[in-house]
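Visitor: Provide a 3D model corresponding to the input given below.
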Amino acid sequence: MSLSEVVLLIEDLDLVAFYGQNDKNLNAVRKAYPDVTITSRGGMMKLNGDKKRVQEVKSKLEMMSKMLRQYGELSKGNIKDILSGENPFITKIKKDSKNVIVHGRNGKPILPRTQNQKKLVESSNENDILFAIGPAGTGKTYTAVALAVRALKLGLVSRIVLTRPAVEAGENLGYLPGDLKDKIDPYLRPLYDALDDMIPPEKLALYMETRVIEVAPLAFMRGRTLDHAFIILDEAQNTTEIQLKMFLTRLGPNAKCIITGDLSQIDLPRRQQSGLIKSLNILKNIEGIGMLQLTSADVVRHRLVKQIIDAYEKHSEVPHVPRKEKNLNEKEDKESTSD
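Guide: Coordinates of the predicted model:
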């Protein structure tokens, strides 16, 4: 028997997600390969045993790390597939195909990656207006844009309107260099980025030129009626009460709307209250208006972002979405407690 020792480094991964709570993922591998000694210390693992068996374990662990990097999670089913020799990516694709919102560029499937993102999709399907509130990195804007693109592709709407208030970090558009487009484009860049991910460049350029897709600052919405449209208001925490009321009353027949915001990042002048906070309270009991709270558990950016958000929340009081009857979050809680 040829003995071997292999060192694996996984320092760039969320170690808790990789190893599992109380090392349950690693212990599952140990149980499947009792003849290979697996020791771990931080982001380093050592494998000792028969050369062939060590290579098998190395291959399984690398598959686990690849799965975690691509999807941000490792489920019990993923581990089972990997250890049984099944391809976990094929299994996941088959499972996820039911949840795909839309296929983006090069056929890339765009789908909700967390439970609350799934609820966002469900609530948008059930309501004409949806407030999706949560910290940065929870995918609320990206998911909302995917829903808008899907509605356009299916012919449910004839246009998409994406808007943001151009008030961030205390800057005033009048003092920024360039023409109007140069001034507003930096504020709208996240919306362009999402669209770039979902629509081929030539088609997106045509949609923008013919105003099938319109990306504009909130001030441009005044006096308009938006019918047969899917409208997204992003960064709504930076709207005043008057601005948000103006926006909500732009909706015409066969229009659908998603308002996203992060109540921990309000950039309005100190004496101005966010219109989003008031709207969440006064509109909470209206049928057809949904409200959804995303949390740091939904963060799909770098693993440290979730910890950063949690740390800030411990040292500040951030308003939350008010509970409302038939709220999907509430419904989910009831279902889970009855299981």
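Visitor: going forward, measure contacts and count neighbours with C-alpha atoms only.
Guide: Will do.
Visitor: next one: the closest residue to Val212 other than its chain neighbours from Gly261, what distance?
Guide: In space, Val212 comes closest to Arg159 once its chain neighbours are excluded; the distance is 4.6 Å by C-alpha to C-alpha, 6 or more residues apart in numbering. When C-alpha to C-alpha, to the nearest Å is the yardstick, Arg159 and Gly261 sit 22 Å from each other.
Visitor: want to put them side by side, so please do this one too:
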Amino acid sequence: MIKNIKFIEVIVIKKYVDLPEDIEIVEIFGTYNNRAKYLKSKFNVQVSYNNNKISVSGENENDIEKVINIIKEIIDVLSNGHLLDWTEFQYIVSLYESNDKQNAKSNYNQVVNTTVSGLRIQAKTHGQSEYIKLMKENDIVFCIGPAGTGKTYLAVAMAVEYLKTGRVQRIILTRPAVEAGEKLGFLPGTLYDKVDPYLRPLYDSLMDFMSADKVMEYKEKGIIEVVPLAYMRGRTLNNAFIILDEAQNSTYYQMKMFLTRIGFNSRAIITGDTTQIDLENKKDSGLLIVKNILKDINGISFIELTENDVVRNPLVKEIIKAYDKFERLKGEKYEKK
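Guide: Predicted structure coming up:
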């Protein structure tokens, strides 16, 4: 006896995107089709290419539409001369995957500066795009976020652009040297030699945008200063682009001192990561309370970047998430002593 057999009709939907003649399919599908495979794993679709058309097929029209929009956005970015890396590709996918339609259209067209090697520096995430916008519109911007989100690098890129175009007359980069006491006292050289390891990351960023000779020339002329935060006391800084890096390691009084140094026609960018406070007592950090004090003042803006804005090795994002989870579970027990 043959039992009744029910047949379920599966409707496969297929949509197409035209590939512009000046774009190679490998720029979209990736090496060994790794990007096409990634889209398949995330949205359960088939992605293929034939006769200058990219086809996306599957059973869920919503997922197909997301992949179509992802591909269109990648084509837009490529058409504007920006070659997406793997991290940028993953970021775009993550926005559509989380239905973040408001931020899904990333701003890659806004070039902040160009490196010595010719690389255009642009926003790679929505958070970075908003950060760049705030830096252009406000005299003082606080950018708080984890490692790898481009807080300092984008600020330095903007500072060099302002100097090159004559909008400021000098750049001042500063950091707190939280161990500028006993541990550094045994090192040879002047105080500048002793604190140089703390300032080296700022020099590294500068040298991406101008030659080492030019940096040294500007340093000798006072056009560029890279100094410990303690050296800012008593100064008034006019016509300058000022960056306070690692601000989480400044005290309440140091932060107040720094902010009151800012003169006419100056911009100040303050960057920091409140999860990386190296002060003996974390509660002394001037970055922790400053938003409550200054939040209602026009011309001062705050932005918080997250692990979604990390543009280093994708593992960095996972490491940040893992530590955040661990610290939430363990609380104060594992804070630095």
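Visitor: what does the residue nearest to Val212 of the first structure align to in the second structure?
Guide: Alignment of Arg159 of the first structure against the second structure is given by TM-score structural alignment, with Arg170 as its counterpart.
Visitor: give me the three-state assignment for the nearest residue to Pro177 of the first structure once chain neighbours are set aside.
Guide: Counting by C-alpha to C-alpha, 6+ apart, Lys183 is the residue found nearest to Pro177 of the first structure once chain neighbours are left out, at 6.6 Å. Under DSSP: H, G, I helix; E, B strand; the rest coil, the three-state class of Lys183 of the first structure is helix.
Visitor: neighbours of Lys183 of the first structure, how many?
Guide: 17 (other C-alpha atoms under 10 Å).
Visitor: residues contacting the counterpart of it in the second structure?
Guide: For Lys183 of the first structure, the aligned position in the second structure is occupied by Lys194, per TM-score structural alignment. Lys194 of the second structure is in contact with 180, 184-185, 187-188, counting by C-alpha atoms under 8 Å, 6 or more residues apart in numbering.
Visitor: ranges for the strands of the first structure?
Guide: With DSSP state E, the ranges of strands along the first structure come out as 3-9, 37-41, 44-50, 102-103, 109-110, 129-133, 159-164, 213-217, 229-233, 256-261, 289-293.
Visitor: the fifth one maps to which residues in the second structure?
Guide: On the basis of TM-score structural alignment, strand 109-110 of the first structure is assigned to residues 120-121 in the second structure.
Visitor: now swap in the third one and tell me
Guide: On the basis of TM-score structural alignment, strand 44-50 of the first structure is assigned to no residues in the second structure.
Visitor: go on, the first one?
Guide: Structural correspondence for strand 3-9 of the first structure: none found in the second structure, per TM-score structural alignment.
Visitor: what is that strand packed up against?
Guide: Counting contacts by 3 or more C-alpha pairs under 8 Å, 6 or more residues apart in numbering; DSSP states H and E, the secondary-structure elements packed against strand 3-9 of the first structure are strand 44-50, helix 51-71.
Visitor: again, but for the fourth one
Guide: Of the remaining helices and strands, those touching strand 102-103 of the first structure by 3+ C-alpha pairs under 8 Å, 6+ apart are strand 109-110, helix 140-153.
Visitor: dump the strands of the first structure into TSV; add distance to Val305 of the first structure and mean neighbour count as well.
Guide: Written out in TSV, the entries for those read as follows (distance: least, C-alpha to C-alpha, whole Å; neighbours: other C-alpha atoms under 10 Å):
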stretch	distance to Val305 of the first structure	mean neighbour count
strand 3-9	22	14
strand 37-41	23	14
strand 44-50	22	17
strand 102-103	26	20
strand 109-110	22	18
strand 129-133	17	25
strand 159-164	23	24
strand 213-217	28	20
strand 229-233	24	26
strand 256-261	17	25
strand 289-293	18	25
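Visitor: at which residues are the helices of the stretch 51-200 of the second structure located?
Guide: Here the stretch 51-200 of the second structure has its helices, by DSSP state H, counting those that start in this stretch, at 61-79, 86-97, 126-137, 151-164, 182-185, 191-206.
Visitor: mind checking which of these is nearest Tyr108 of the second structure?
Guide: Counting by C-alpha to C-alpha, Tyr108 of the second structure lies closest to helix 61-79 out of the helices of the stretch 51-200 of the second structure; the figure is 6.5 Å.
Visitor: tell me, how many residues neighbour Val167 of the first structure?
Guide: Val167 of the first structure has 19 neighbours, counted by other C-alpha under 10 Å.
Visitor: contacts only, for it.
Guide: With contacts defined as C-alpha under 8 Å, 6+ apart, the neighbours of Val167 of the first structure are 238, 267-268.
Visitor: aligned to Ala146 of the first structure, what sits in the second structure?
Guide: With TM-score structural alignment as the criterion, Ala146 of the first structure pairs with Ala157.
Visitor: how close does that match get to Glu61 of the second structure?
Guide: Distance, Ala157 of the second structure to Glu61 of the second structure, by C-alpha to C-alpha: 42 Å.
Visitor: between those two, which has more neighbouring residues?
Guide: Summary of the neighbour comparison: Ala157 of the second structure and Glu61, criterion other C-alpha under 10 Å, with Ala157 having more neighbours (21 against 16).
Visitor: OK, contacts around the more buried one?
Guide: With contacts defined as C-alpha under 8 Å, 6+ apart, the neighbours of Ala157 of the second structure are 112-113, 121, 205-206, 209.
Visitor: max pairwise distance over the contacts of Lys194 of the second structure: which two?
Guide: The largest separation in those, counting by C-alpha to C-alpha, is between Ala180 and Pro188 at 13.1 Å.
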